[in-house]
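[1] I'd like to go over a predicted model; first the sequence, then the structure.
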Amino acid sequence: MFTSEGVADKSSLQFHERFSMSVEFNKLRKRIRRLAGQAVVDYGMIEEGDLVMVCLSGGADSYTMLDSLLYLREVAPINFDVVAVNLDQKQPGFPEDILPAYLTQLNVPFRVIEEDTYSIVKEKVPEGKTTCALCSRLRRGILYRTAVELGATKVALGHHRDDILETLLLNMFFGGKLKTMPPKLVSDDGRNVVIRPLAYCNERDIKAYSAAMNFPIIPCNLCGSQPNLQRRAMKEMIQEWDRRFPGRSDNMFRALTDVVPSHLLDRKLHDFNTPAKVSGELDDVSNWLAAPNEPSEVVVAPIRLMPGTSTIGSSAS
């Protein structure tokens, strides 16, 4: 394995490189599956007897979601099934054979819905303007209708942690609302329950996992590059924050799980006319404001993205 000079030979280096990649891949896969399972448990996403309609676009996120749900189906203490659905929007050059071949190989039941939303979007949206809003509304309506036709009890979308944070900032900066993508919601008409099993997973891990798994990625060519998208601006802002202040996005996500309505300004969530119960304790900010000249000793607790330590094997409803 080693030469007389004590330097590893080429075959040895290749072996250790492959071994290292294998170890890192296993860690990555376990992390994604654990986080997906934890999100499913924390938000009661899947119940006994569910038929989960997995919306498969052909991107890294939806492939990773399908992979995770197939794994959870095997290890979960409940019985549920999945059906994959792809929407063929009739974009020029769309490789319509890739997903059917992939899903057939996995023995996953699927349906391809053919709807020419491409022409509608191109007709309605002026040149140079963002197509995402109209495109997503059209897709959502078609997918919801398909879920009802299939008898699916849950509609699974591949949005991840980064999507949730970007949507939070979009709504704050451009919509004047404090809201984002919830891990689980009921559609406006009450007929569909939407779940996001990758809510705890970050985009970096998903991209790395997709590349390692060699998923047959299908790019979205409908919108082109659209470099001035507001969402892209939010993504770049968060990335820059994390470069300058490591862990900031983790804290932002953690904040979404620890909301204090009495310390916001929404009168629909908190009755400010009713005297609050006095606990005898002030929060860190109040303490600092009360004594601004004294040194602050704010202790930052370790970041934990998920409450509890339960896994998919402990509870699912």
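    Sure thing, it's come through. Numbering: from 1, shown residues only.

[2] from here on, contacts and neighbour counts on C-alpha atoms
    OK.

[3] Helices along the chain, start to end?
    For the chain, helices defined by DSSP state H occupy the ranges 10-42, 60-75, 98-106, 117-124, 132-150, 161-170, 203-213, 230-244, 248-256, 284-290.

[4] A further structure is provided below for comparison with the first:
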Amino acid sequence: MSRIKLNYAQKNCIASAGKLMQQLSMVNPGARIGVAVSGGVDSLTLLEVLLHRQRILPFPIELMALNLNPGFDPKSHEHVASFAKSKGVAVHAELTDHGLEAHSDRNRKNSACFLCSKRRRTRLFELCRDYGLTHLAFGHNADDLVSTFFMNLFQGGRVDTLSPCEPFFEGRLKVIRPLLWLEKDVIKRAARTWQLPVEENPCPSAGASNRTRTWQWFLDECGKDARKKNNVLNAIRRAALDRTIDLNY
């Protein structure tokens, strides 16, 4: 059987994730990884990349797709479940009211995105416990890394951002973000070539979140100066790497 040729974006995604996974010893033999798959471009690319890494790794790991439908479209999780099954990946998909509750009048204390994300993460942690998973993988990328840094700086007055690898519950669960060094544009190009079944986000806050506004501010500040943008990205990557090493070692 002939090998399928990959383009630059696909190779970049697989190689970047592999390098970061190896550098931080993200996974170990027998790791059971729950992959948070929302159906967006980042999470579907993450699942595809982890399937490639699974074939390359010198030891066995297991993958399981975890999909929590936020409730805006009761059937939006079906294409995620079908895609995962077509790849031979076990899947847990369930319909929740996380998004609807977060956008309702009952939510008077928190932003819709904050509450929805909090409830989603709590449920994902529960699923990892129930299925005996050792890792939980998220599809956060470099755009998220930068946005989180400036959101924490402007709103919380602290220097902090996402970690590529972080232990929870006294080390019983490890949260990993293999795509964290990759920019969104690269992920989108790879997803198009893989023909991943990406669907439009039905959330009413999609494209208008604080994270989106912060990322757009960053791009506006950099203008067309690619060197300035890369310098900031690399500085935050180094800070995130140092924080991760402190957390894990």
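    Structure received. Just so we're clear, the structure is a prediction, and the values are computed from it rather than from any experiment.

[5] circling back: mind checking the helices of structure 1 for the one nearest to residue 222 of structure 1?
    helix 117-124 (7.1 Å; CA to CA).

[6] before we move on, the earlier item: among the helices of structure 1, single out whichever gets nearest to residue 187 of structure 1.
    helix 132-150 (8.5 Å).

[7] what about the closest one, how far off from structure 2?
    Aligned to structure 2 and superposed, helix 132-150 of structure 1 gives a mean residue distance of 0.4 Å (mean CA distance after the TM-score superposition for structure 1).

[8] what's the matching range in structure 1 for the longest strand anywhere in structure 2?
    In structure 2, taking DSSP state E as the definition, the longest strand is strand 62-69. Mapping strand 62-69 of structure 2 onto structure 1 (TM-score structural alignment) gives residues 81-88.

[9] Average separation of the matching stretch from the aligned part of structure 2, please.
    Stretch 81-88 of structure 1 sits 1.0 Å off on average (mean CA distance after the TM-score superposition for structure 1).

[10] And the helices of structure 1: which comes nearest residue 53 of structure 1?
    That would be helix 132-150 among the helices of structure 1, by CA to CA, at 6.7 Å.

[11] what packs against that closest one?
    helix 117-124, strand 154-156 (3 or more CA pairs under 8 Å, 6 or more residues apart in numbering; DSSP states H and E).

[12] And the longest one, how far out from the chain middle?
    It refers to helix 117-124 of structure 1. Taking CA atoms, centre = their mean, to the nearest Å, the mean C-alpha location of helix 117-124 of structure 1 is offset from the chain mean by 27 Å.

[13] mind listing what's buried in it?
    Within helix 117-124 of structure 1, the residues that qualify as buried are 117-118, 121, counting by 16 or more other CA atoms under 10 Å.

[14] Show me the contact partners of that helix.
    89-91, 131, 134-135, 138-139, 222 (CA atoms under 8 Å, 6 or more residues apart in numbering).

[15] Restricted to buried residues, select these in ChimeraX.
    Of the contacts of helix 117-124 of structure 1, the buried ones go into a single ChimeraX selection, burial set by 16+ other CA under 10 Å:
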select :89,90,131,135,138,139,222
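
[16] re earlier: just want the angle from the longest strand of structure 2 to helix 78-86.
    Here the directions of strand 62-69 of structure 2 and helix 78-86 differ by 170 degrees (axes from the mean of the first three to the mean of the last three CA atoms, to 10 degrees).

[17] and strand 62-69 of structure 2, how far from the chain's centre?
    The answer for strand 62-69 of structure 2 is 12 Å, by CA atoms, centre = their mean.

[18] and if you look at stretch 106-122 of structure 1?
    Distance, centroid of stretch 106-122 of structure 1 to centroid of chain: 21 Å (CA atoms, centre = their mean).

[19] Pull the contacting residues for residue 50 of structure 1.
    Going by CA under 8 Å, 6+ apart, the list of residues near residue 50 of structure 1 reads 79-81, 152-154.
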